[in-house]
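*Asks:* Predicted model, plus sequence, below.
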Amino acid sequence: MAVTPASDAFIAPEMNSFGQSFRDYNAESERQKSVEEFYRLNHINQTYNFVKKMREEYSKLNRVEMSIWECCELLNEVVDDSDPDLDEPQIEHLLQTAEAVRKDYPNEDWLHLTALIHDLGKVLLLPKFGGLPQWAVVGDTHPLGCAFDEAIVHHKYFKENPDHNNPSYNSKYGIYSHGCGLENVMMSWGHDDYMYLVAKENGTTLPQAGLFIIRYHSFYPLHKSGAYEHLMNKEDEENLKWLQIFNKYDLYSKSKVRIDVEKVKPYYLSLIDKYFPEKLRW
């Protein structure tokens, strides 16, 4: 599936929408303080048992029935407290990402749609989806059931996580084996795993690479630092190539360039119709 981007390719900016470096978790600002507090709560509360419980609860898909576009519009009510680069409503980010991908990969329509829907799981923050706290919905993700790698942002807060001192969970492999495949790894609960679950269980025809992007786009310790590569299998390695392509757009399209929603809406509605049923169970 190797492709080359268009000649007038999207150029990643050096600064985020606040005029600072992207993913700088140490900059002195009020925004950074709230981001650090978010990760403190995330790292203390995301345990293996908590994630297992969340997966069981949300796999019922019995909360809401609605279309993909209806969910996109709902996301206007969401601001992500974990993100040091963005404080605008999420639908702006979705369309910025999708349009940047579309410009460079005009023939990969599945990738355009993946970009549009990758963050839809953030509706978990809204009351009708359970009103989960931010630490259980957004932020970088990481495996549970094995040691917390130091590549994870604000790693120091894991000392207060019960799994940190559990001998079954605190070794390099923990409950896993070499090359077991990421699909067999319990990831911290959040919008990635939820949207993957919704897409898969509702019978999407997106390719495996699209589902992989949705499920692991917040797994920065892997795709930025190479942590946990020992758990990957061959299929993961192939899909990771597409995730790394996507990641540039997910991260660096967070800019002040506004998107005319009504102008691009018909195109994305056609993609939704191609790859998804009209109504989905959430």
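*Replies:* Thanks, I have the structure now. Numbers count the residues shown, from 1 in each chain.

*Asks:* alpha carbons only for contacts and neighbour counts from here, please
*Replies:* OK.

*Asks:* buried stuff in the longest helix that the chain contains?
*Replies:* Looking across the chain with DSSP state H, the single longest helix is helix 234-252. Neighbour-count burial for helix 234-252 flags 236, 239-240, 242-243, 246-252 (criterion: 16 or more other Cα atoms under 10 Å).

*Asks:* now swap in stretch 54-69 and tell me
*Replies:* By neighbour count on 16+ other Cα under 10 Å, the buried set for stretch 54-69 is 55, 58, 61, 67-69.

*Asks:* how about TSV for the residues you listed, with distance to P221 and secondary structure added?
*Replies:* TSV is the format used below for the buried residues of stretch 54-69 (distance: Cα to Cα, whole Å; DSSP: H, G, I helix; E, B strand; the rest coil):
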residue	distance to P221	secondary structure
R55	22	helix
Y58	25	helix
L61	29	coil
S67	32	coil
I68	29	helix
W69	31	helix
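
*Asks:* Put this next to the previous one:
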Amino acid sequence: MPASIIDIPQAPKNIEVTSDNIDAVNVIKGKATKDLYDASEFDQAKDKTGFRQFNDACDRVKNFYAQQHTLKTVAYNLKAQNDFHTKTRARMTVWEAMEKLDTFIDECDPDTQESQMTHLLQSAEAIRQDGKLRWMQLVGLIHDLGKLLFFFGAQ
């Protein structure tokens, strides 16, 4: 059976400690060339002042974020949790999930016109080129997979 995005085992409670220990071993082995928190060199010359300018965004983006902030209530969160646990979900590999996500138009992201697949691959590649740890590259690759919930009735 292929790996499933819903069957990922729970992370250990001390994942930060485990990650720090792995980082320490990698430093000893000479594998880690940069600190996790070093400034990115990948897009150092890029002008970032235009990113996340929601005041200049179109009404669709402004309305989306206004709605999301309005829905941040305990009652809404409890309903969302209940819906998540009672609805049937799909089984797919991570790659299949990325392909499915590539059919999604993200109306809330004013910063990119790229497809979701291109965005995920670019994120992971930028992190790789910046010399960050492999787990961080993976996070860059999968950071938007939560958007798949849209296909299953999430709002």
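*Replies:* Ah, there it is. In this text, all values refer to a predicted model and were calculated from it rather than measured experimentally.

*Asks:* Which other helices and strands does the longest helix of the first structure contact?
*Replies:* helix 90-104, helix 109-117, helix 208-216, helix 220-223 (3 or more Cα pairs under 8 Å, 6 or more residues apart in numbering; DSSP states H and E).

*Asks:* For those, give me CSV that also has distance to L280 of the first structure.
*Replies:* Putting these into CSV (distance: least, Cα to Cα, whole Å) gives the following:
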stretch, distance to L280 of the first structure
helix 90-104, 19
helix 109-117, 13
helix 208-216, 16
helix 220-223, 29
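
*Asks:* Serialize these to CSV and add fields for mean neighbour count and distance to R40 of the first structure.
*Replies:* Below are those laid out as CSV (neighbours: other Cα atoms under 10 Å; distance: least, Cα to Cα, whole Å):
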stretch, mean neighbour count, distance to R40 of the first structure
helix 90-104, 23, 23
helix 109-117, 23, 27
helix 208-216, 22, 21
helix 220-223, 19, 17
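
*Asks:* Of all the ones you listed, which one comes closest to H43 of the first structure?
*Replies:* Closest of those to H43 of the first structure is helix 220-223, at 13.9 Å (criterion: Cα to Cα).

*Asks:* Map S82 of the first structure across to the second structure for me.
*Replies:* S82 of the first structure maps onto C108 in the second structure, with residues paired by TM-score structural alignment.

*Asks:* and that match, how many neighbours does it have?
*Replies:* 15 (other Cα atoms under 10 Å).

*Asks:* That one - nearest residue in space that isn't next to it in sequence?
*Replies:* Distances taken as Cα to Cα, 6 or more residues apart in numbering put V61 closest to C108 of the second structure, at 5.0 Å, once the chain neighbours are dropped.

*Asks:* count of neighbours near that neighbour?
*Replies:* V61 of the second structure: 18 neighbours (other Cα under 10 Å).

*Asks:* okay but it is in contact with Q68, surely?
*Replies:* No - when contacts are counted by Cα atoms under 8 Å, V61 of the second structure is not listed as touching Q68 (10.7 Å).

*Asks:* which residue packs closest to N239 of the first structure, ignoring adjacent ones?
*Replies:* A209 (5.1 Å).

*Asks:* Quick one: map that neighbour onto the second structure.
*Replies:* Match for A209 of the first structure (TM-score structural alignment): no aligned residue.

*Asks:* Check the gap between A209 of the first structure and K274 of the first structure for me.
*Replies:* 17 Å (Cα to Cα, to the nearest Å).

*Asks:* correct me, but the match of S82 of the first structure touches Y65?
*Replies:* Yes - taking contacts as Cα under 8 Å, C108 of the second structure lies within contact range of Y65: 7.4 Å.

*Asks:* Overlap of the contact sets of these two?
*Replies:* Common contact partners of C108 of the second structure and Y65 (Cα atoms under 8 Å, 6 or more residues apart in numbering): none.

*Asks:* For R89 of the second structure, what is the corresponding residue in the first structure?
*Replies:* Per TM-score structural alignment, R89 of the second structure is aligned with R63.

*Asks:* What distance do you get for that match to I214 of the first structure?
*Replies:* R63 of the first structure is 20 Å from I214 of the first structure, by Cα to Cα.

*Asks:* can you check A12 of the first structure too?
*Replies:* 21 Å.

*Asks:* again with K200 of the first structure
*Replies:* Taken as Cα to Cα, the span from K200 of the first structure to I214 of the first structure is 11 Å.
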